[in-house]
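Participant: Sequence isn't available, so here's the structure alone:
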């Protein structure tokens, strides 16, 4: 009986040391927001679909998650972030100007794409929880997002064939599987058609296809189609 208190003290001492170690490890991770070792994470991606916006970067809880500036029509690709409730801001490359912001929940192993959309008078975000489940054999998976501010009831088409039904500005269509192969993609809004984009949709791969630009303009901001390879 005399040995029990000693054993109990040793057990409590080891438990305390273990908790202290976990506390120190947690503190280290908070001090280094880029240390993801032994940590379950989410992935974030920024697509700049605003023809008026300058190059942009994505911040999560004031931490830069997309190291390179993302120009109009480009994507950052996926970058890791911690889980939980997060404040998300899209800022100018200098980090001084906040272009758009939101708050969201990041879940374990989930992937999120943030579209910067709109014009200078009203920049905003379209947030997509990406569906990265593999498509069926011989298929590719696409998701269509309408990020063109003045394109209403926009459909995604392969030539004259409608692939995805109408979406208004900021609309996010469900993922759909299509046969792998070469596609000539256009977006139609009423009688107006965008410029075409030819892309080879590969078997087993996943794509986000989005309407971009402005109807009635020319040059870099012309009504068109953007494609991002998710996986």
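Facilitator: Happy to help now that I have it. Note that the structure is predicted; figures quoted are calculated from it, not measured.

Participant: From now on I want contacts and neighbour counts done on CA atoms only, so please keep to that.
Facilitator: Noted.

Participant: In three-state terms, label the residue nearest to the spatial centre of the chain for me.
Facilitator: Geometric centre of the chain, nearest residue: residue 113, 1.2 Å, by Cα atoms, centre = their mean. Classification of residue 113 by DSSP: H, G, I helix; E, B strand; the rest coil places it in strand.

Participant: Contacts only, for the closest residue to it other than its chain neighbours.
Facilitator: Excluding its sequence neighbours, the residue lying closest to residue 113 (Cα to Cα, 6 or more residues apart in numbering) is residue 45, at 4.6 Å. Shown in contact with residue 45 (Cα atoms under 8 Å, 6 or more residues apart in numbering): 66, 75, 76, 77, 78, 79, 111, 112, 113, 114.

Participant: one step back: could you measure from the residue nearest to the centre of the chain over to residue 189?
Facilitator: Separation of residue 113 from residue 189 (Cα to Cα, to the nearest Å): 24 Å.

Participant: Could you do residue 65 as well?
Facilitator: Relative to residue 189, and taking Cα to Cα, residue 65 is found at 34 Å.

Participant: Between those two, tell me which one has more neighbours.
Facilitator: residue 65 (23 against 19; other Cα atoms under 10 Å).

Participant: returning to what we had before: surely the residue nearest to the centre of the chain meets residue 49?
Facilitator: No - counting by Cα atoms under 8 Å, residue 113 stays clear of residue 49, with 11.7 Å between them.

Participant: which residue ranges form the helices in this structure?
Facilitator: 3-31 (DSSP state H).

Participant: neighbours around residue 81, how many?
Facilitator: 26.

Participant: For it, give me its contacts.
Facilitator: With contact taken as Cα under 8 Å, 6+ apart, residue 81 is in contact with 41, 42, 43, 44, 60, 65.

Participant: go again using 6 Å as the cut-off
Facilitator: Residues counted as contacts of residue 81 (Cα atoms under 6 Å, 6 or more residues apart in numbering) are 41, 42, 43.

Participant: what sits against the last one?
Facilitator: Shown in contact with residue 43 (Cα under 6 Å, 6+ apart): 78, 79, 80, 81, 111.

Participant: Look up how far residue 199 lies from the closest residue to residue 90 other than its chain neighbours.
Facilitator: Among residues not flanking residue 90 along the chain, residue 58 sits closest, at 4.7 Å (Cα to Cα, 6+ apart). When distance is defined by Cα to Cα, residue 58 is 27 Å away from residue 199.

Participant: Please compare the first structure with the one that follows:
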């Protein structure tokens, strides 16, 4: 879980200037005429298990129906600010993952005596994605938490003409650091470790504290997108970031794909290089 825990600290870091609406204008409107505020969250089931899941904010089930493995919901209205997101399997009420976002003045690392918490939760009127992924290590504090939750902000600003925006995440527990590239050879994202997104700004976390200022940090750099050319019959591949060995994915899922002009995508890998379910690649659309 080292990489995954590290990334959750990244997601929890306070970020300035994230509000997309003017508070004064909003409060000047009569209460009965105000549009209810909510965070917009796309829920993504990127776990190893084939059992379908539901997502919850606190005790309210948010997803309208069970979400199958390697699928995503649309953007759904959820609580903003301090939120406990939970994950359940099938009709079970037992949490397979449960994390508080926005629930602490400081970073709290998940240990055997404390659950993960951090100061930054989902923001009203912002778009986010919440990924459920496999934990590498279990906790004696929360032994039923077999999975982790990763929250990122989604930059839905349209790309330039003829371009798409993509981001890449590595959710395969036994994969090395990954390079994501065109099959022809040009690398798009490099050295992406487990639980991480390509080109994210990494926040150092030492002795219980993150630095007051992190160079290059904005909400867009937590799960960043990169613009590439739109096109059809595009071929991508993943490589071992150390020795550049090509790593195959199930059903050649990164070959012959279409990226439509103006669209925004997340591409992630999960599954296992050695074991079941086998390593696979999934593409989800954000707009």
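Facilitator: Thanks, I have it. Here the structure is a predicted model, which is why all the values come from computation and not from measurement.

Participant: circling back to that earlier point, report the subset of the contacts of residue 43 of structure 1 whose aligned partners are also in contact in structure 2.
Facilitator: Checked against structure 2 using both residues aligned by TM-score structural alignment, their matches' Cα atoms under 6 Å, those keep these contacts: 78, 79, 80, 111.

Participant: Check the alignment and tell me where the third one lands in structure 2.
Facilitator: What that stands for is residue 80 of structure 1. The alignment partner of residue 80 of structure 1 in structure 2, by TM-score structural alignment, is residue 77.

Participant: Let me know the distance separating the nearest residue to its match once chain neighbours are set aside from residue 248 of structure 2.
Facilitator: Spatially, and ignoring its direct neighbours in sequence, residue 77 of structure 2 is nearest to residue 40 (4.9 Å; Cα to Cα, 6+ apart). The gap separating residue 40 of structure 2 from residue 248 of structure 2 is 34 Å, by Cα to Cα.

Participant: cool, and residue 72 of structure 2?
Facilitator: From residue 72 of structure 2 to residue 248 of structure 2 the distance is 23 Å (Cα to Cα).

Participant: Same question for residue 258 of structure 2.
Facilitator: 19 Å.

Participant: what about the two, which has more around it?
Facilitator: residue 248 (17 against 13).

Participant: And that one, how far from residue 183 of structure 2?
Facilitator: 12 Å.

Participant: how about stretch 206-224 of structure 1: buried residues?
Facilitator: Within stretch 206-224 of structure 1, the residues that count as buried by 16 or more other Cα atoms under 10 Å are 206-215, 221-224.

Participant: any idea which of these is the one closest to residue 71 of structure 1?
Facilitator: residue 221 (12.1 Å; Cα to Cα).

Participant: Please name the residues that touch the residue nearest to that closest one when sequence neighbours are not counted.
Facilitator: Nearest residue to residue 221 of structure 1 in three dimensions, chain neighbours excluded: residue 213, at 4.7 Å (Cα to Cα, 6+ apart). Contacts for residue 213 of structure 1 were tallied using Cα under 6 Å, 6+ apart; they are 51, 148, 221, 222, 223.

Participant: do the same with residue 94 of structure 2
Facilitator: Counted by Cα under 6 Å, 6+ apart, residue 94 of structure 2 has contacts residue 88.

Participant: What does it correspond to in structure 1?
Facilitator: With TM-score structural alignment as the criterion, residue 94 of structure 2 matches residue 97.

Participant: Tell me how many other residues crowd the counterpart of residue 193 of structure 2 in structure 1.
Facilitator: Aligned counterpart of residue 193 of structure 2 in structure 1: residue 168 (TM-score structural alignment). Residue 168 of structure 1 has 18 neighbours, counted by other Cα under 10 Å.

Participant: quick one: what's aligned to residue 199 of structure 1 in structure 2?
Facilitator: With TM-score structural alignment as the criterion, residue 199 of structure 1 matches residue 257.

Participant: my guess is its match meets residue 231, correct?
Facilitator: No - counting by Cα atoms under 6 Å, residue 257 of structure 2 does not reach residue 231; the two are 8.4 Å apart.

Participant: Surely residue 169 of structure 1 and residue 144 touch.
Facilitator: No - counting by Cα under 6 Å, residue 144 is not a contact partner of residue 169 of structure 1; they are 11.4 Å apart.

Participant: the more surrounded of those two?
Facilitator: Per other Cα under 10 Å, whichever of residue 169 of structure 1 and residue 144 has more neighbours is residue 144, with 27 against 21.

Participant: Give the full set of residues in contact with the nearest residue to the more buried one once chain neighbours are set aside.
Facilitator: Distance criterion Cα to Cα, 6+ apart; nearest residue to residue 144 of structure 1, sequence neighbours excluded, is residue 209 at 4.9 Å. Contacts for residue 209 of structure 1 (Cα under 6 Å, 6+ apart) come out as 143, 144, 226, 227.

Participant: switch to 7 Å and redo it
Facilitator: 142, 143, 144, 145, 225, 226, 227, 228 (Cα atoms under 7 Å, 6 or more residues apart in numbering).

Participant: Trace the third one over to structure 2, please.
Facilitator: If I follow you right, that is residue 144 of structure 1. So residue 144 of structure 1 corresponds to residue 168, using TM-score structural alignment.

Participant: thinking that match is in contact with residue 265, fair?
Facilitator: No - using Cα atoms under 7 Å, residue 168 of structure 2 is not in contact with residue 265; the gap is 8.8 Å.
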